[in-house]
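Chemist: sharing a model that was predicted from the sequence below.
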Amino acid sequence: MALLFLCDGEDADVWSAALRAEIDDLDIRVWPVGVGDPHDIDVALTWQPPRGVLASFPNLKAILSLGAGVEHILRDPELPPGVPVVRLIDPGLKSGMVEFVTMEVLAHHRRVSEYRAQQAAGEWRLLRQTLSRDRRVGILGMGHLGTACGEVLSRFGFPVAGWSRSEKDIPGIESFSGEDGLFALLERTDVLVCLLPLTPETEDILDATTLGALPPGAALINAARGMHVVDDDLINLLDSRHLSGATLDVYREEPLPPHHPFWTHPKIVMYPHAAAWTLPESASPVIADNIRRTRTGQKCIGQVDTRRGY
């Protein structure tokens, strides 16, 4: 039995050391040059695997994502059927996302971008401030990350509501679900946070219709996937002043092309997909646990419904 490490751009030596600190005799094969006999591979740890590669391992029993999302795995039309796909539920990644979302909600709430622009212009002017209890936050996607962000934001005094496929019961967070629930949430939201999984149903969900349903002056934070946002619609709503600003961590194409209008838009704050990182020191215990579970016939923590995409 061997683990396949199929993560282009990641340091295989660092990850191997961290994983062997959890399972000292773990056999790790690094794609593409160190795979050996493909029949040995029973678990794959991967991020953005090339099309068809995973189908070449006949004894594969689990596919573990090196991140919270799994769309990079599920989009492979040659994905081996019946093999469990597992998203990463990493306490470090969760902590990073909570920090990022809280930071950006507070930045929109306290009008940080406007004060920075005034500083650059040499302008001294107080901007009207709103109490946190009067700044309504809406979160799209109330899974592991969305719930954690909502719980922290509610402790700052923000009225928090969340939208998901099915209704949730989370103390202190108002729950919305379904298409009607989506627009009900949007209409009561001043800062919208997108943490949705990327599926065929959620692609392009943030378009002129949905973003236009937000109250005038609302702001957007997208830390999910770039394919959730229709870029031109977002720019039009910012230019018309219907939206006051947007924080973007993810994009349809990454790295973002140098001539994309997001780079120079005065109402957009950009990050290079940096909201929350998967770090070996926090993720390795979780990954090791799922390797053990796979090899003892137990269900992995974070196994997704491949039909739904999450």
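Modeler: Sure, I can see it.
Chemist: please count neighbours and contacts with C-alpha atoms only from this point.
Modeler: Fine.
Chemist: and stretch 222-234, what's buried?
Modeler: For stretch 222-234, a neighbour-count test (16 or more other Cα atoms under 10 Å) marks Asn222, Ala223, Ala224, Arg225, Gly226, Met227, His228, Val229, Val230, Asp231, Asp233, Leu234 as buried.
Chemist: was I right about the fourth one contacting Leu198?
Modeler: Read it as Arg225. Yes - if you go by Cα atoms under 8 Å, Arg225 and Leu198 touch, sitting 6.5 Å apart.
Chemist: just to confirm, which helix or strand has the nearest residue to Gly172 once chain neighbours are set aside in it?
Modeler: Nearest-residue entry for Gly172: Ser154, 6.9 Å, with adjacent residues in sequence omitted and distances by Cα to Cα, 6 or more residues apart in numbering. Assigned by DSSP states H and E, Ser154 falls within helix 144-155.
Chemist: which strands and helices sit next to that helix?
Modeler: Counting contacts by 3 or more Cα pairs under 8 Å, 6 or more residues apart in numbering; DSSP states H and E, helix 144-155 is packed against helix 91-109, strand 137-140, strand 160-164, strand 173-177.
Chemist: run through who's touching the first one.
Modeler: In this structure, residues lying in contact with helix 91-109 by Cα atoms under 8 Å, 6 or more residues apart in numbering are 113, 129-130, 132, 135, 144-145, 148-149, 152-153, 191, 193, 219, 221, 223, 245, 247, 275-279, 282-283.
Chemist: what about those, which are in helices?
Modeler: Those of the contacts of helix 91-109 mapping onto helices are Ser113, His144, Leu145, Ala148, Cys149, Val152, Leu153, Ser282, Ala283, per DSSP state H.
Chemist: here's the one I want to compare it with:
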Amino acid sequence: MHNLAILSRDTTLYMTLLEEAQLPFLALILADNKLPESFDYSQVDILFGDPDLTAQVVNRCSNLKWLQSTWAGNAALFALDKNNYQLCGVKGVFQQAMQEYVFAYLLYFSRNLAGFNQAQKHKIWAAPTYQSLAGKTLGIMGVGDIGQAVAKMAKQFSMKTRGYTRTTNNCEYIDQYYTYDDTQAFAAGLDYLVCLLPQSSETTGLIDQKFLSYLPQHCVLINAGRGTTIVDNALIDAIKNQALQAAVLDVFEHEPLPEHHPYWQLDNIYVTQHTAAESLPEDIFPIFSENYRRYINGLTLQHLLDFNKGY
């Protein structure tokens, strides 16, 4: 029998899904959306939950064998010294949501929806300027399954695509690949830039003043990867100096974003409160269920993460 603990803001939904699944040889010994201090965590050999919650107890789980995260980002767990267990992420469930998010803003800017709205308010019949996405160049930083889905959608709009990646180079929807050594060539001439990079030592602070200086003035930056990738002061300066058309930010180094942060005040920065592609229990639980069946049968788990790489 395996002892499972669930720690998630969606614990109630996960309990319902678990009951319906009737997984064999599994005892649920804890299910909560907070951290009970009096609980004996040494009983737990399988942990399922939100990384910011599980990170607070994982060191007390002395017999932990496998942790299934409910989120794509697991920086809180990678920040700990404990790594003598299998950590699995979630993949294959965020593509459509990210496609919708990215292209909502690409179309917002290309079709100049704000301009049309202002023209309507002032009863101006003369149409404001607008553009098509066709023929425009989209740079995608991070070409995993989500980045590839964004590239695929870009091709539906007849866009040109560039991929910025350390490893992946086989996506049919990417016209040209660039590595971390080709940053200037990658950034030059982009009309839109979407950052989907994970948090790691290599990506932290990657989008700094130097990187931003390579982007054209009309470029729109969208960051739905990790907040630590962007140097905040560099982006704020770029927006204030009109060196960049706009920035759409879904993720931040500190969340919730502090009320005093300059991002709230700048007209050409759009804050979307980490909602680009949320983890929904009905999407996440099947990953846990499949991995559990693999676990009890001695098979390799899906979406295993690398503690050395941080993703």
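Modeler: Now that the structure is in, tell me what you want to look at. Please read all numbers here as calculations on a predicted model, not as lab measurements.
Chemist: superposing both, give me the TM-score.
Modeler: For this chain pair, the superposition-based TM-score is 0.90 by TM-score structural alignment, normalised by the length of structure 1; 305 aligned residues with a Cα RMSD of 2.3 Å.
Chemist: just the closest of the buried residues of stretch 222-234 of structure 1 to Arg241 of structure 1, please.
Modeler: Leu234 (10.7 Å; Cα to Cα).
Chemist: A helix includes that closest one, no?
Modeler: Yes - assessed with DSSP: H, G, I helix; E, B strand; the rest coil, Leu234 of structure 1 lies in a helix.
Chemist: check contacts around it.
Modeler: Asp207, Ala208, Leu211.
Chemist: doesn't the last one fall inside a strand?
Modeler: If I follow you right, that is Leu211 of structure 1. No - going by three-state DSSP, the assignment for Leu211 of structure 1 is helix, not a strand.
Chemist: that one matches what in structure 2?
Modeler: Using TM-score structural alignment as the criterion, the counterpart of Leu211 of structure 1 in structure 2 is Leu212.
Chemist: which one is Val269 of structure 1 nearest to, not counting chain neighbours?
Modeler: Val269 of structure 1 sits nearest to Thr247 (Cα to Cα, 6+ apart), 4.7 Å away.
Chemist: what's the neighbour count on that neighbour?
Modeler: 21 (other Cα atoms under 10 Å).
Chemist: ranking the helices and strands packed on helix 144-155 of structure 1 by mean neighbour count, which comes first?
Modeler: Each of these was scored by mean neighbour count; the highest is strand 137-140, a mean of 27, by mean count of other Cα atoms under 10 Å.
Chemist: skipping its backbone neighbours, what lies nearest the aligned residue in structure 2 for Ala55 of structure 1 in space?
Modeler: Under the alignment (TM-score structural alignment), Ala55 of structure 1 maps onto Asn59 of structure 2. Of all residues not flanking Asn59 of structure 2 in the chain, Lys82 sits nearest, at 6.6 Å (Cα to Cα, 6+ apart).
Chemist: and what of Trp15 of structure 1?
Modeler: Nearest to Trp15 of structure 1 is Pro280, by Cα to Cα, 6+ apart, at 6.0 Å.
Chemist: that neighbour reaches Ala18, doesn't it?
Modeler: Yes - look at Pro280 of structure 1 against Ala18 with Cα under 8 Å: they come within range, at 6.1 Å.
Chemist: if we can go back for a sec, can you list the residues that contact the helix holding Ser154 of structure 1?
Modeler: Residues from elsewhere that reach helix 144-155 of structure 1 (Cα under 8 Å, 6+ apart): 89, 94, 97-98, 101-102, 139-140, 160-162, 170, 172-173, 195.
Chemist: how far away is the most centrally placed residue in structure 2 from Asp237 of structure 2?
Modeler: Structure 2 has Gly225 as the residue nearest its centroid, 3.9 Å off, counting by Cα atoms, centre = their mean. For Gly225 of structure 2, the distance to Asp237 of structure 2 (Cα to Cα, to the nearest Å) stands at 21 Å.
Chemist: residues contacting the nearest residue to His242 of structure 1 once chain neighbours are set aside?
Modeler: Excluding the flanking residues, the one nearest His242 of structure 1 by Cα to Cα, 6+ apart is Pro216, at 4.7 Å. By Cα under 8 Å, 6+ apart, Pro216 of structure 1 lies in contact with Arg241, His242, Leu243, Ser244.
Chemist: which among the residues you listed count as buried?
Modeler: Applying 16+ other Cα under 10 Å to the contacts of Pro216 of structure 1 flags His242, Leu243, Ser244 as buried.
Chemist: redo the residues you listed as a markdown table? Include distance to Pro32 of structure 1.
Modeler: Compiled in a markdown table, these are given as follows (distance: Cα to Cα, whole Å):
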| residue | distance to Pro32 of structure 1 |
| --- | --- |
| His242 | 49 |
| Leu243 | 46 |
| Ser244 | 47 |
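Chemist: filter those down to the ones in strands?
Modeler: Filtering the buried ones among the contacts of Pro216 of structure 1 for membership in strands, criterion DSSP state E, returns Leu243, Ser244.
Chemist: let me know the closest of the buried ones among the contacts of Pro216 of structure 1 to Gln298 of structure 1.
Modeler: Leu243 (47.3 Å).
Chemist: what's the match for the residue nearest to the centre of structure 2 in structure 1?
Modeler: Match for Gly225 of structure 2 (TM-score structural alignment): Ala224.
Chemist: residues in contact with the closest residue to that match other than its chain neighbours?
Modeler: Using Cα to Cα, 6+ apart and skipping the chain neighbours, the partner closest in space to Ala224 of structure 1 is Leu195 (4.6 Å). Listed by Cα under 8 Å, 6+ apart, the contact set of Leu195 of structure 1 reads Ile139, Leu140, Gly141, Met142, Leu145, Gly146, Asn222, Ala223, Ala224.
Chemist: could those go into TSV alongside distance to Leu66 of structure 1?
Modeler: Shown next, in TSV, are the contacts of Leu195 of structure 1 (distance: Cα to Cα, whole Å):
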residue	distance to Leu66 of structure 1
Ile139	24
Leu140	22
Gly141	20
Met142	20
Leu145	15
Gly146	19
Asn222	20
Ala223	17
Ala224	15
